[in-house]
Structures are given as C-alpha cells and as structure tokens.
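> Prediction below, plus the sequence it came from.
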Amino acid sequence: MDLFVINRYRDPEEDVDLINQESKQLQKLKQKIEERKRAHSNIKRQDVISLREDKAPSIVAVSKNQPENDTEIEGTSNDLKDSKARETQPDTHQTTVKEKSTFEFKVLGTENFEKKIKVHRVLPYWLSHPYSISTNLQKLSCTVEDLDWLHDTLKGTLRSEVQEQVIPFVIKENEQPHPFWPHDICVSAPTGSGKTLAFVLPIVQILMNSIGHHVRAMIVLPVQELAAQVSKVFKKYCTNTGLKVVLLSASTPLRKEQQQIVRYTESAGWISEADIIVCTAGRLVEHIQNTEGFTLKHLKFLVIDEADRIMDHIQNDWLYHLDRHIKLENELMTGKVANLSWNSLSEQNPPPHKLLFSATLSQDPEKLEQWGLFQPKLFSAAPTNDFEDEDSIRKFTTPDELVEQYVQCNAEDKPLILYHFLVEQNWDKVICFTNAAQSAHRLTVLLNVWGKGNLKVAELSAALDRSTRDMVLKKFTQSEINVLVGTDALARGIDIPDCYYVVSYDPPRNIKTYIHRVGRTGRAGRVGHAVTILQHNQMHLFKECARAMCTRQLA
C-alpha cells in the first residue's frame, strides 16, 4: 500500500514533493522485484511432471518465476503504469515448458490401460526341441512284423500298435558301453496312445537276460488302481521271460508283501524275490524304512507314470528317501567316495534310468528340476513349432480319432439333454463325469427312475470301496451296465475297454482334468466322442481352457 497516496486537501505546491515521494516508492518496488527474482532463480523448480513417456499424459505447470502476489499498479501517472507493466512482464525463457522431466511419478490405475511387455522365456534345448510323436494311431506305417528292435517273444504277445519313437530310443540308450549313462526321457502324449507299452516293452526286453536276484526296475504310480493295472500289463508281457513282477500297494498287508519281495538264504543272505516292482509312492517309503534286506542298489530303471500328479503331490517325500537309500547302499558297497578317475567311474553304478510319462506332463523347467534328470530328452505329441512360441509352452493334445463337442443350455435342462443322448440317440458304453460324489449319486438315481429298467446306470466314485468299484467296472466291460456316472477319481489313467462316449455333465475344473476325462474314450486308435454340457456363464472359462490344447476347435 506504499504506492497509493491520497491527495486530499493538498496544495499545488506540494505536487513536487508528491512526485518525489512516488519516485522513491517506485524505486523501492523495483528493488523488491529484483530481490524476488534473484531469490526465485536460486530455487530449481520442476515445470513439467511426466508420468510415463509416450503413454501417460503429462502435467504441465506454469513457471513459478513470477511473483506470487502480483498487484496491479494503479496511479495517476501513465509512465508509472508502463514502467510497472515492463517490470511485471515475465521473460520468454522463464515461461518455456521443459520438454523432458527428470522425475517420474506413478499414477495409480494407469497400468490397467497399458499394454504389458511380453516376456519370452528361454527354455532348455531339450524342452524346446522335442521328438515328435504321432497322435493318429490309425495311420501308423510301422507294423509289429517290422519291429526289428523287438524280441520275438514280445512280438507274439503284442497285438496293437506301439510308440515307434520311444521304445527303440530306450533300447539303444541302454546298449551303450559302460560307463556311459543313458539319457533320461520325458514323454507327453495323449491318453490311450500306448504310453504303458512304451516303457513295459523295452524294460522287459533289456532285463529278460539278466542274471542274479535283484530289483532292477521300479514303476511308481499315484493310486492303487493304476498300480494294479500296470502290474497286469507287466505280468502279461513277462510271460516266458523268467522275470517276476510284484505289486506293492495298500491293498495287501505289509507283512505279506515283505515275504513276496525278499527272502533270507544261508549262502547269500538276503536276496530279492522280485525283478520288477510296481508300487505306489507311499508304500515304497514304508518298505524302504521297515523291510529288512530290501535294497535298490542294483536298480536300473525308475519309471514315474502320471508324473505330473506325483509331482504335485509328493507322498511322504518318497523321491528323497529313494535317492538317499540308493546313495547309502552304494557307499556301503564301495566304501567312501573315491577320487575322480577312470577306475572310480568304471566301478561306480550308474543312477537309475528315469522315464517320466504323462498325458499332461508339465514343461516347467523348475518343476522338472526336482527329478534330477540326466541330459533328458523330451518326446511330445504337440507340434514342434509350437514350442517356439511362449504362449504354446503348456499346450496338450488329444487323439486325432477323438470327436470333441459341447452343448450350451440352462441348468434345469442338463438332465434332459443327457437323457436325450442316452435314449433318443441310443448311446451305449457312456461314462458321465460330475464334480462331486453327491451329484453323481443324485444323477444316477434320476436316470434309473426315468429309464424304467431300459437304462442300466451305475455310480462309480471315490465314496465306494475298491472291491465295489472293481465289480462295477467289470459289469460295464461286460455290457451289463450301459452308463457309468462318477467323479474324476476314475478319470486318470484307468483303461476302460470299449468306452464309446464321455460326457462331462459338470464342466472340468482345469485343462488337465478335461484331458484325462476325454482320454477314457478314443484309445488305441479307436474312434471316440466327448461332449461337454455347459451353462451360459461357463462358456468363457471353458473356451479359455480349450486354448491350451493343440487340437482343432471344439464344435
């Protein structure tokens, strides 16, 4: 307020003093302005705040070099106004907005609108370059008579096509001279494509001329039903070979199993009664810890069937106990660990040749690392070029003979649609999957009431004991039962002959469950049909799962 002077009741003689006083006040104002400019020039202020270059908007701030409280100069003199205007006008270089900021501030929520950078994983060479396996078993060019690498005894028992790639590879790897170790293998192929024979035949052929009483092959499976099934296959192909196969599972008392696998002799001490052991993971740990004379120091083959399921649920940490047992047995036999030399390498027993099989084998290097594979090789039914794309790493396959479809309907129409398939379309040998044992029971009762004796529907779930499940499966195989309604307990690995149709009454929870469900039909080159019944709100999730398969689009 120093600039404003009230000129009331003043004489003309006092005008000169007034002008001098105003000049002094103006000089003071100029001095304050210059001081303020110098003070603001020493403070480095950010004029532009850039959130993210080329993507997020920039917040521009006007230069702060102007005085914060500029006041309009009013006075009686025009020269005073012009002078004040020149003083208060900012320089052009002070209002220039900086083009680039040295600081970035994150605004919450902007990442939802940005395209994320795609990260390409670099897989090991053996995972990115697998050996191709055909998914069409009806067009295989190789016949049993052309299998020069297969023994005549096995040819006489073999009745169907087998994996042309895996079996000769395993046989060739085990023909290498000592101390060269064979490459471990991982096999990812559709269900029903002959994965069991892919490890049964080479193991039997390699061990059939073995000398001595030792456990030389062990096959580990996740559940008792699968172990019993694989044991039957081994016993079938071990006919006339002199090899003895023993099944170890919770279905037999531990004491009885101990008498089947070991025997004490006066001359040689404890000897093995079994050449090949088929077992569940939990039962194996029990025998390692409790069975006297049980040793695996001569183990030549270690097969893990349904490897992804065992990988996700390692029972009793069986792999640790197995590796520790083999290591301790070798140290007791050879003494302390010797220095690295040709003699020590020649005398050292090689580790078991590991063979991993599954229709939904994980191709994650971190998960596969826990198996301790030696220079592994991958055999996959997925197209080779799909492994070059990061989005296709975890794709799975279904057989070419399998016809896959889905039906979209309301929840109240699902039983009617299933009844239409069974009665109007005359579907026979049908397996229907639900997500709960209670749902399976209710659907079984409903279909039997509607069928009025024309439909023979039975329930098959984990709620039933093993003997009852075996009896139901036997009646289904003998056509005494037309429809099996069950849960995913029978979806994995169990071979059910002549199953023509698979119906997913409830949608599968994930892609692995879907692969194992539809794998109950279309096996060993036979044509099969798979139908999934979906509600409207389940379509999006099911299509997302279908993108993880290397198959044709579902109709």
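Nice, I can see it. If you're wondering where the values come from, they're calculated on a predicted model, not measured in any experiment.

> Please count neighbours and contacts with C-alpha atoms only from this point.
Fine.

> Strands of the stretch 101-250 of the chain, start to end?
For the stretch 101-250 of the chain, applying DSSP state E, counting those that start in this stretch gives strands covering 131-132, 185-188, 217-221, 245-248.

> what sits up against the second one?
If you take Cα atoms under 8 Å, 6 or more residues apart in numbering as the criterion, strand 185-188 is touched by 195, 354-361, 376-381.

> which two in these are spaced the farthest apart?
Pairwise distances across the contacts of strand 185-188 (Cα to Cα) peak at 19.7 Å, for the pair K354 and A381.

> Out of those two, name the residue with the larger neighbour count.
Taking neighbours as other Cα atoms under 10 Å, K354 and A381 compare with A381 leading, 25 against 22.

> ok, now how distant is Q163 from Q363?
Relative to Q363, Q163 is positioned 21 Å away (criterion: Cα to Cα, to the nearest Å).

> cool, and E459?
The gap separating E459 from Q363 is 35 Å, by Cα to Cα.

> Please apply the same query to C279.
From C279 to Q363 the distance is 25 Å (Cα to Cα).

> Looking at the two, which one has more neighbours?
More neighbours surround C279 than the other of C279 and Q363, with 25 against 18 (other Cα under 10 Å).

> Does E225 touch I494 like I think?
Yes: with contacts defined as Cα atoms under 8 Å, E225 counts as touching I494 at a distance of 7.2 Å.

> One more to weigh against that first structure:
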Amino acid sequence: MFDFDMLGLAPALNDALKDAKFTQPTPIQNQAIPLALNGHDILGLAQTGTGKTLAFGLPLIDHLLAQPGKPAPKMAKSLILAPTRELVNQIADSLRNLTKNTRLRVATVVGGQSINKQIMFLSRGTDILVATPGRLIDLMDRRAVDLSSVKHLVLDEADQMLDMGFIHALRRIAPELGTPRQTMLFSATMPKQMEELSRAYLTNPQRVQVSPPGKAADKVTQSIHFVEKPAKPSKLREILSADMDALTLVFSRTKHGAEKLMKGLVADGFNAASIHGNKSQGQRDRAIKAFRAGEINVLVATDVAARGIDIPGVAYVINYDLPEVPDNYVHRIGRTARAGREGEAIAFCSAEEVDLLRQIQKLMKTEIPVASGVMPEAIAPKKPARRQNNNRRGPKPQHSGAPKPGGQKRRRPRRAKAA
C-alpha cells in the first residue's frame, strides 16, 4: 500500500487530493493507478463504493496535464461513458474537484437537458467528456462533436451498459475514436458478454479485482424482514421512525410504486422525495442535491439510482421491493458504507419474492440474517390457462373433396396459346 503522494502525480493533482483529504488509496486504486499511469489498458472488477472514479480519474488527468495545447473546437481529448445521468454527473463532479486549479475542462452530455446548451459548450472543445451513450450519438449525428482526437476511453459500470442495451451504441461510437488509445473498463460483475466486450475493445489489458463479483461491501450490515406485501408500508414507517434524522435510501421496483410510496411518506410527515424514470433531469438533480445536503432524509428510488448516487452519509438502504436482477441488490446496498464508513442494508421479502431472495443469496454465496418474520412458502408462478374448445357442434366433418350441393368447383380459364 502506498500514499497518493508517492505516485509522482502532477503537483496540481497532489494539491487537489490533499484538499479533499485523500491520503491513502483504496484497494482498487492501489492496483489500478500504477498500471494505468504506465499506459496499460485496464479491466477492473470491483463493487460500487470502492473508489473506481479516482482509479481511472487520476491517471487520466495526469496524462492530460502532460499533453500540451488546448482542445480544438468540437474536439474531445478523452471520453468517459456511463449508463445513467446520475452517474455521469457524479463522475464529472469528482473530476472537476480534481481539475479545479488546472487548465483542463470537463463537459457532461446527458439526455433530459438542453441539447443546444451542450452543443454550445462542446463548440469550444473539451479535455474530458463524460456522457451517456444515447445523447452522445445524438450529438454525433448533428456533427456537434468530433471524437477523432480521443486517446483515452473509460467505460464505467460496463455491465449495466450491457444490461441497458448500450452495446449497439458502443459499436457506433468506438470506430469514431482516435488510435492508438488507452481503454479502461470497470465493472461490478463479469458476465460472459463482458469478456467478449473486453476482447473487442481492450488491448492486452491488465486485470485488477478487489472482491469476487456479487460480493457486498464488507462494512454493510445486512438483514431481512419477512413481511407480506400489505404490511410493508407499516414496517417501513416503523424502521424510519426509529432514526428520523438518518439519510435513508429506499428502493422500489417500479416508477409508479416509487412515486406512490413517496407521496404516502410525505402525507405521514416524513421528509421524502423520489427519483425515477418519469422525473425530469432537473427534478432528479434537485432531489439528489437536497438529499446530499440533508434537506430531505428519505429518498425513494428505482434502480435508475442504484449506481448513480455517491453520498457518503447514507446510513440505511432499504429494499422495499427486492430487485428482479440479483446483481442489482449488490449495487443497491453499495449506496451505503461508502468512503470507509459503515452502513446498514435492510430488505423486505414477501411470499412473491422468495425466489428472488434465493437468487440473491446464491449470487452472494451467503444467507442474509433474518431480523423478523419467517420465510413463507414461495408462490409458484401462475400457468396460463388452457384454451377450452367451445365448439358445441362437435368436430368438423372431414371434407371429402366433393362439390357442395348446389354448386360446382370453379375452374381456372385456360390461357390461349400464342399464335
């Protein structure tokens, strides 16, 4: 283990790290940064909350500071792709803190915001472009951005980008990038498709892994309450009332469910807000900002926020509904116990969710301690009912080929032979 000041980083970076009170790197930073500084492609595996942003951000900024000159109009020197708007903003905020006393410019490109403002900002060029794939392609189609000078590519939370179907967007973006380039890919899980992705876009990558995929952060205390669906609202209020001032992130499976749950909590006197896909980007940004500042202490979210909230003060994560994708459970509870702090993850499980719980525990190779209730019998999925034969006239008679009474078979007229 080394200190950041032992890496030989640019003085401006060392000063920024000291201002942020970063002294010792996390395990993923400890492994990845020296390799990235030496120019290697990186395949990094680590769960959320382990410091991946600095793992790729520090070597990226150090390389850019060593390059002379400003970016040309519409040009970007480096590109970071992330699957959600929240994660893009989180990454950009972290990088701006590191580059505030340098000449480097950081730009963000996400959907849900004015594309004309983004075009105007990009017209001056940028050193670091942080983007969601969809909006970036929109800007490429408008010829508002030129990626031919990009010599550093970062794919953050690459497994979620695959889950969200961004692989097609990546295939569209990659050929437009400059070569040769350094590519760093970071992911919390390593499905088979991720192996194929790494072979396609990385050159002789150095693999760094700090924990097995599917393993929760060590400082998260987990528990589960077996509670039927109608009793979940009262159980949630009971838990929230026990620590009214704590920052608590509550996960709901659906957008409608998240909004309904939030409105019910507000009606009962809780200081709550919600973020989900039906909210505008401005509404989501304001809710996260208020949550970060402690102006609200309960944030109800769908999985859109599972990897896009980096708030060290989150004390509790409550899985009001278990996720249908087991990996998302790990990402959700990774929103607490960040930056070396401790946190608590609480889950509710009804009879309809028992199979989801079993999949989660199989992924993590551990059983979640039971806080209350008894595991109910799993409810088997309903089988589609067979169609009944409502033909009361009995089976249709077989057709004999004879003409129907009163009619004759129609014959095609013969074509006249050519003269």
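Alright, I've got the coordinates. Note that the structure is predicted; figures quoted are calculated from it, not measured.

> For the contacts of strand 185-188 of structure 1, which entry has the maximal number of neighbours?
The most crowded member of the contacts of strand 185-188 of structure 1 is A359, carrying 28 neighbours; neighbours defined as other Cα under 10 Å.

> which residues touch the equivalent of that one over in structure 2?
By TM-score structural alignment, A359 of structure 1 lines up with A188 in structure 2. For A188 of structure 2, the residues meeting the contact criterion (Cα under 8 Å, 6+ apart) are 45-48, 157, 159, 213-214.

> Check those against D127 of structure 2 and report the nearest one.
Proximity of the contacts of A188 of structure 2 to D127 of structure 2, judged by Cα to Cα, is greatest for E157, which lies at 21.4 Å.

> show me the contacts for N30 of structure 2.
N30 of structure 2 sits next to 1-2 when contact means Cα under 8 Å, 6+ apart.

> can you tell me which residue in structure 1 aligns to it?
With TM-score structural alignment defining the correspondence, N30 of structure 2 maps onto E164 in structure 1.

> Distance check, its match against S141 of structure 1.
In this structure, E164 of structure 1 and S141 of structure 1 are separated by 10 Å, where distance is defined by Cα to Cα.

> again with S160 of structure 1
Distance, S160 of structure 1 to S141 of structure 1, using Cα to Cα: 13 Å.

> Same drill for these two, tell me which one is more crowded.
For S160 of structure 1 against S141, the residue with the higher neighbour count under other Cα under 10 Å is S160, and the figures read 12 against 9.

> how about S274 of structure 2, what's its partner in structure 1?
Using TM-score structural alignment, S274 of structure 2 pairs with E459 in structure 1.

> Let's verify that match: helix, strand, or coil?
What DSSP: H, G, I helix; E, B strand; the rest coil gives for E459 of structure 1 is strand.

> Count the neighbours of it for me.
Neighbour count for E459 of structure 1, taken as other Cα under 10 Å: 21.

> Could you pull up the contacting residues of it?
With contacts taken as Cα under 8 Å, 6+ apart, E459 of structure 1 has the following neighbours: 440-441, 444, 484-486.

> In CSV, list those residues along with distance to V60 of structure 1.
Converted to CSV, the contacts of E459 of structure 1 look like this (distance: Cα to Cα, whole Å):
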residue, distance to V60 of structure 1
A440, 65
H441, 68
T444, 70
L484, 70
V485, 67
G486, 66
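
> Out of these, the closest to I326 of structure 1 would be?
Lowest distance from I326 of structure 1 to the contacts of E459 of structure 1 (Cα to Cα) belongs to G486, with 40.3 Å.

> give me the number of residues near the nearest residue to A131 of structure 2 once chain neighbours are set aside?
Nearest in space to A131 of structure 2, with sequence neighbours left out and distances taken as Cα to Cα, 6 or more residues apart in numbering, is V109 at 4.6 Å. Taking other Cα under 10 Å as the criterion, the count of residues near V109 of structure 2 is 26.
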